[in-house]
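Trainee: sequence isn't available, so here's the structure alone:
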């Protein structure tokens, strides 16, 4: 861990906290979920660097040691997409040139693609590895900027886009945690009863289970936690303290906006196909598999309509935090995938 270098990199007017280790032209960028942070990739950063890659993890805007945007409530997933590309540029993981036409359309970015230069411009590519909501920008960057991406690997969340069909709240009880956290002020009041360390402890413990967290009508999500329940055996008090220190700095304001309050907001992307080689790792005990339609979507092959070069690995004992729970196995899967698709 002491070999991991930390810095702040300016991206689109904000300073983003970046942790990296390793060097060379083969680059892997890790994208965290919630309540995670760069530290969630501590095991993978070292393993990937030891395998000969430049491994990079950063705190999304509004998270941990990264700057807060001036108007968090106006943020959405497109901001994270732009931040990933901006970070690649700021770290020199590119070559100058005009991007070629790609097989998708974005309402906000459409102007970039007019009068396309057909000159052959090359880019240094990166692998994107996303966990939980970090899977969204991983897939979106790969589709919108395919010339920047060598491959995509996601954990715990299959391909989906922000929009009305991302998570079908109406098919789950009213106390579904996403529905509760999307309601302005409700999660703030729920979380506000505890310090940051307690919030992370509760969420990590609850969300390590195989059941979707759903509160009763007279409960909040934090009330589902039994104080006598220990931390998962793979998550130490020291780990908890690191997370707590980072969320004490950032708070949860932006985290509630992205992903939760923009999860069902259409990002304006249509006709999207991820052509890059892709690996999805799912824990068999991950509660996400119980979201309506998710299991069938993963196992039926429907995902291959939008991610044709797809491989799926199921881990029998894996939970939602499989990269921390079973790091050696996950690292092996990652390094094998990277080796298979590195130039």
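Mentor: Ah, there it is. Here the structure is a predicted model, which is why all the values come from computation and not from measurement.

Trainee: CA only for contacts and neighbour counts going forward, please
Mentor: Noted.

Trainee: OK, contacts around residue 42?
Mentor: residue 1 (Cα atoms under 8 Å, 6 or more residues apart in numbering).

Trainee: in addition, the following structure is provided for comparison:
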């Protein structure tokens, strides 16, 4: 870990923290929520050892990257713009791309908007959901899951203060170590109701890992990350011109079978009955890992390292 270099780069009007290691063809890693560049530590060290240059930024609003105050500064255009500007600042034309959770969503958008910058994509946990012109995403989620669904809750301005009322370390542990594939539900009185049992750190994580992530979230809060969720409907409006567009880069998709995202209604059918392949014509492989949860790249680092390496060496 001490060999990972850190620097700040001005991109798209914000100051972005970037971690990197290695020399060679570039693999860009895009993290999710509630994560940081740190989620990719295992992959970065492995990929660098194989002759690649691993780059993992903190996305805007996360960790040591600047957090613009306006919720509307977190659209797909802003986040993809940050990443394209990062590539430009580093003099990089095309890169391999790896995403997880929100990072997977952003990676789909990056491939949709700028396929010319991507050699191949390995995406984890979140499938590509093509734009449905007949219904806004949050309306659909509220209809299916109700007001307590976490994405619906995060629409409420001030919800970050609710998270701030509880212990950050226990809060992150309740996300990271969850082994139940049900959709996350948050009551209106979240802080009052938040009383998780004492957590046990699993073998694939350490106290040092938890301390690092908690220190960053304790320092920055959750407003920036929540603004990604608050842009779901705005992204839907802004991306009307891409209705019906497909992902036209080579893709490998990996998910755990007890990941809540894999167990959302219709997702398995979408994957197994050809809808996913139709939307992503160059989808070469779907891997469903048994007994694996949402934070797949940390829970099964060796397997994910190999999945990434085996795929990108084809291109």
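Mentor: Alright, I've got the coordinates. Bear in mind that the values here come from a model prediction, so they are computed numbers and not experimental data.

Trainee: residues touching the aligned partner of residue 149 of the first structure in the second structure, list them.
Mentor: Residue pairing (TM-score structural alignment): residue 149 of the first structure is matched to residue 118 of the second structure. For residue 118 of the second structure, the contacting residues are 94-97, 111, 249, by Cα under 8 Å, 6+ apart.

Trainee: can you check residue 212 of the first structure too?
Mentor: Per Cα under 8 Å, 6+ apart, neighbours of residue 212 of the first structure: 176, 287-288, 290-291.

Trainee: put the buried members of those into a PyMOL selection.
Mentor: Buried members of the contacts of residue 212 of the first structure, defined by 16 or more other Cα atoms under 10 Å, are picked up in PyMOL with:
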select buried, resi 176+287+288
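
Trainee: same list (the contacts of residue 212 of the first structure) but as TSV, adding secondary structure and distance to residue 133 of the first structure.
Mentor: Converted to TSV, these look like this (DSSP: H, G, I helix; E, B strand; the rest coil; distance: Cα to Cα, whole Å):
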residue	secondary structure	distance to residue 133 of the first structure
176	strand	17
287	helix	14
288	helix	12
290	helix	16
291	coil	14
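
Trainee: how about the contacts of residue 212 of the first structure in CSV, adding distance to residue 86 of the first structure?
Mentor: Converted to CSV, the contacts of residue 212 of the first structure look like this (distance: Cα to Cα, whole Å):
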residue, distance to residue 86 of the first structure
176, 35
287, 33
288, 30
290, 35
291, 33
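
Trainee: nearest to residue 220 of the first structure, of the contacts of residue 212 of the first structure?
Mentor: Within the contacts of residue 212 of the first structure, proximity to residue 220 of the first structure (Cα to Cα) peaks at residue 176, which comes in at 10.0 Å.

Trainee: the residue sitting nearest the centre point of the first structure and residue 216 of the first structure, how far apart?
Mentor: Nearest residue to the geometric centre of the first structure (Cα atoms, centre = their mean): residue 134, 1.1 Å. Remark: distance between residue 134 of the first structure and residue 216 of the first structure (Cα to Cα, to the nearest Å) = 29 Å.

Trainee: what does residue 92 of the first structure give?
Mentor: 50 Å.

Trainee: for the aligned residue in the second structure for residue 242 of the first structure, give its distance to residue 37 of the second structure.
Mentor: Aligned by TM-score structural alignment, residue 242 of the first structure pairs with residue 212 of the second structure. Distance of residue 212 of the second structure to residue 37 of the second structure, computed by Cα to Cα: 11 Å.

Trainee: ok, those two, which is more surrounded?
Mentor: residue 37 (24 against 14; other Cα atoms under 10 Å).
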